[in-house]
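In: Below are the sequence and a predicted model; questions follow.
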Amino acid sequence: MNVVVVGATGGIGNALIEALLDEPRVAQIFAFSRCTGNAHAALCSERVIHGFVDLEKEASIEQAGKTLRDTPIDLVVVASGLLHDGNLRPEKALKQLSQDSLQRVFQINAIAPMLLAKAILPHMRSDTRSVFGVLSARVGSISDNRLGGWHSYRSSKSALNMFLKTAAIGSKMLQPNCVIVGLHPGTVDTQLSAPFQRNVKPEKLFSPQQSANYLLDVISDLIAEDSGKVFAWDGEEIAP
């Protein structure tokens, strides 16, 4: 198996690489991130090929796809995401919205995965099952939205889910064995969720390693009919 992980130095991305390296069938992992150093031990494996990508620049995403050359890819997991950063915080009210924050959140959570699909899907293996998965979120479900708030994050994940559905429909003719899905990792003890863990029950706060293993179990069970859907860490389908 040849695997691509985008967001390789993040909590979930790195945990995915660690788990995948325990799988003998994995020949090589293309690990993409904005960080150029090998800060994590797993990234020092000879089976890991480092690649740079800046998800806010289309040319960088295109170049990342080109580095795959003629390698047939079996699995892609886009493990990047943006909820808060510096002065950027999830909005509780409309008055907190700004064009700059909306654009940045949509760029990382929705636009970049779309451009990654454009760059990488042509490299996906076509003779057997392959999977293109992107970390989504339960809060991106329109029908499940009962609390409001988090306007840009919710909306960006909803846009992502719509894109995955649309891409799945479009790929059926050319790549019928490619399963395109969204993956909700649960609440994971990473920098993304750190400011919002106060009311999370201990058993519902996963370590990155737990979440990565759950997600890989979900991925292993996917079939062609699942393409275009969004699944939670426990295999439950999340309603649009």
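Out: Cool, got the structure.
In: use CA for all of it now, contacts and neighbours both
Out: OK.
In: what's the neighbour count on residue 142?
Out: Each residue near residue 142 was counted by other C-alpha atoms under 10 Å, and the total is 14.
In: Residue 100 too?
Out: 9.
In: Can you list the buried residues in the helix or strand hosting it?
Out: Using DSSP states H and E, residue 100 falls within helix 99-106. Of the residues in helix 99-106, those with enough neighbours to count as buried (16 or more other C-alpha atoms under 10 Å) are 101-102, 104-106.
In: Quick check: of the residues you listed, which lies closest to residue 18?
Out: Using C-alpha to C-alpha, residue 105 is the member of the buried residues of helix 99-106 that lies nearest residue 18, at 27.5 Å.
In: quick one, what contacts the closest residue to residue 12 other than its chain neighbours?
Out: Among residues not flanking residue 12 along the chain, residue 208 sits closest, at 5.0 Å (C-alpha to C-alpha, 6 or more residues apart in numbering). Residues near residue 208 by C-alpha atoms under 8 Å, 6 or more residues apart in numbering: 11-12, 15, 188-190.
In: Out of those residues, which comes closest to residue 111?
Out: residue 12 (20.1 Å).
In: Would you confirm that that closest one contacts residue 213?
Out: No. Using C-alpha atoms under 8 Å, residue 12 makes no contact with residue 213, being 9.9 Å away.
In: and residue 95, how many neighbours?
Out: 7.
In: What distance do you get for it to residue 88?
Out: Noted for residue 95: a distance of 14 Å to residue 88, by C-alpha to C-alpha, to the nearest Å.
In: okay, now the one to match up with it:
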Amino acid sequence: MKTALIIGESGGIGGALAGELRAQGVSVTGLSRSRDGLDVTDEESVVTALGALDGPFDLIVVATGALEVAGQAPEKSIKALSPAAMMDQFAVNTIGPAMILKHGATLLPRDQRAVFAVLSARVGSIGDNRLGGWYSYRAAKAAVNQVVHTAAIEVARTHPHSICVALHPGTVATDFTAKYLGRNPAVAPDTAAKNLIGVLGGLNPADTGGFFDWAGKPVPW
């Protein structure tokens, strides 16, 4: 792996991934909303930001996302559902990564191994859902998993050595999760980054379209 593009570098996991990759000698390009004005929910912003890059990149990671949008906490009951909150979740956690895939897949090399990874979450797994709640966030992450799986089929037609996957980074101690950790164990962003880079390095084209956790184990859809 020689070149990488991290979308969402200013976030806890995105920044840790960029730092760890640079420490390993990888040339990293990072984009974020706070520093570069990239709004993943705005297709024109995505086109402008990605169109300014040269590429190709051996690795592209979409590390954007939000557990709360506009102060709306995850719902504990279906009675708490709000159309606006659901649309906000889908805009950030589904449509954003989809737009990066739409306009960023062409930045992958066609003639060699390359990975396009989107950070998802285990709570987006329908098969693993035993607790309920968190309707909008769960649904948005389940939807982005479908986007990744579907895009993997299409990208493989033009990039036969490509690997397009969704990744669950585990519970990571960041501003993103601070209010919801409670007594749940969490790892530092640097540890999560090392784990994810290890998983990325072990993937092969047969894994494209998959959903994997921080230890490289498949997550049920």
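Out: It's in. Computed from a predicted structure; not experimentally measured.
In: After superposition, what is the TM-score?
Out: The pair, once superposed, lands on a TM-score of 0.96 when counted by TM-score structural alignment, normalised by the length of the second structure; 220 aligned residues with a C-alpha RMSD of 1.1 Å.
In: quick one on the thing from earlier: which strands and helices sit next to the helix holding residue 100 of the first structure?
Out: Contacts defined by 3 or more C-alpha pairs under 8 Å, 6 or more residues apart in numbering; DSSP states H and E place helix 99-106 of the first structure against helix 151-171.
In: Which part of the second structure matches the following helix or strand past the helix it packs on?
Out: Per DSSP H and E, the first helix or strand lying C-terminal to helix 151-171 of the first structure is strand 178-184. Under TM-score structural alignment, strand 178-184 of the first structure corresponds to residues 162-168 of the second structure.
In: what does the matching stretch rub up against?
Out: With contacts defined as C-alpha under 8 Å, 6+ apart, stretch 162-168 of the second structure is touched by 108, 110, 112-122, 145, 148-149, 151-152, 155-156, 196, 203-214.
In: try stretch 98-105 of the second structure
Out: Contacts to stretch 98-105 of the second structure, defined as C-alpha under 8 Å, 6+ apart, come from residues 40-41, 43, 46-47, 50, 62, 116, 144, 147-148, 151, 155.
In: Farthest-apart pair in those, please.
Out: The span of these, defined through C-alpha to C-alpha, is set by 41 and 155 at 21.5 Å.
In: When the two are compared, which one has more neighbours?
Out: Applying other C-alpha under 10 Å to residue 41 of the second structure and residue 155 shows that residue 155 carries more neighbours, namely 23 against 20.
In: Report the separation between that one and residue 216 of the second structure.
Out: 22 Å.
In: ditto for residue 34 of the second structure
Out: 31 Å.
In: neighbour count winner among the two?
Out: For residue 34 of the second structure versus residue 216, the count of surrounding residues by other C-alpha under 10 Å is larger for residue 216: 18 against 12.
In: list the contacts for the more buried one?
Out: Contacts of residue 216 of the second structure by C-alpha under 8 Å, 6+ apart are residue 199.
In: which residues in the first structure form helices?
Out: Assigned by DSSP state H, the helices in the first structure fall at 11-21, 58-66, 99-106, 112-120, 151-171, 208-221.
In: From the geometric centre of the second structure, which residue sits farthest away?
Out: residue 79 (28.8 Å; C-alpha atoms, centre = their mean).
In: Counterpart of that residue over in the first structure?
Out: By TM-score structural alignment, residue 79 of the second structure lines up with residue 95.
In: Residue 216 of the first structure pairs with which position in the second structure?
Out: In the second structure, residue 216 of the first structure lands on residue 197 (TM-score structural alignment).
In: Also residue 138 of the first structure?
Out: So residue 138 of the first structure corresponds to residue 122, using TM-score structural alignment.
In: And that match, how close does it get to residue 179 of the second structure?
Out: Residue 122 of the second structure sits at a distance of 18 Å from residue 179 of the second structure (criterion: C-alpha to C-alpha).
In: so how many other residues sit close to the nearest residue to residue 14 of the first structure once chain neighbours are set aside?
Out: Once flanking residues are discounted, residue 14 of the first structure sits nearest to residue 8: 5.1 Å by C-alpha to C-alpha, 6+ apart. By other C-alpha under 10 Å, 29 other residues sit near residue 8 of the first structure.
In: didn't residue 8 of the first structure look like it was pressed against residue 33?
Out: Yes. Counting by C-alpha under 8 Å, residue 8 of the first structure touches residue 33, with 5.6 Å between them.
In: Name the nearest residue to the residue mapped onto residue 128 of the first structure from the second structure, ignoring sequence neighbours.
Out: Aligned counterpart of residue 128 of the first structure in the second structure: residue 112 (TM-score structural alignment). Counting by C-alpha to C-alpha, 6+ apart, residue 112 of the second structure lies nearest to residue 161, which is 5.6 Å off, once chain neighbours are set aside.
In: I figured the one you found hits residue 205, correct?
Out: Yes. At 5.8 Å, residue 161 of the second structure counts as touching residue 205 under the criterion of C-alpha under 8 Å.
In: which neighbours do these two share?
Out: Listed as contacting both residue 161 of the second structure and residue 205 by C-alpha under 8 Å, 6+ apart are residue 113.
In: Compare the two and say which is more crowded by neighbours.
Out: More crowded of residue 161 of the second structure and residue 205, by other C-alpha under 10 Å: residue 161, with 20 against 17.
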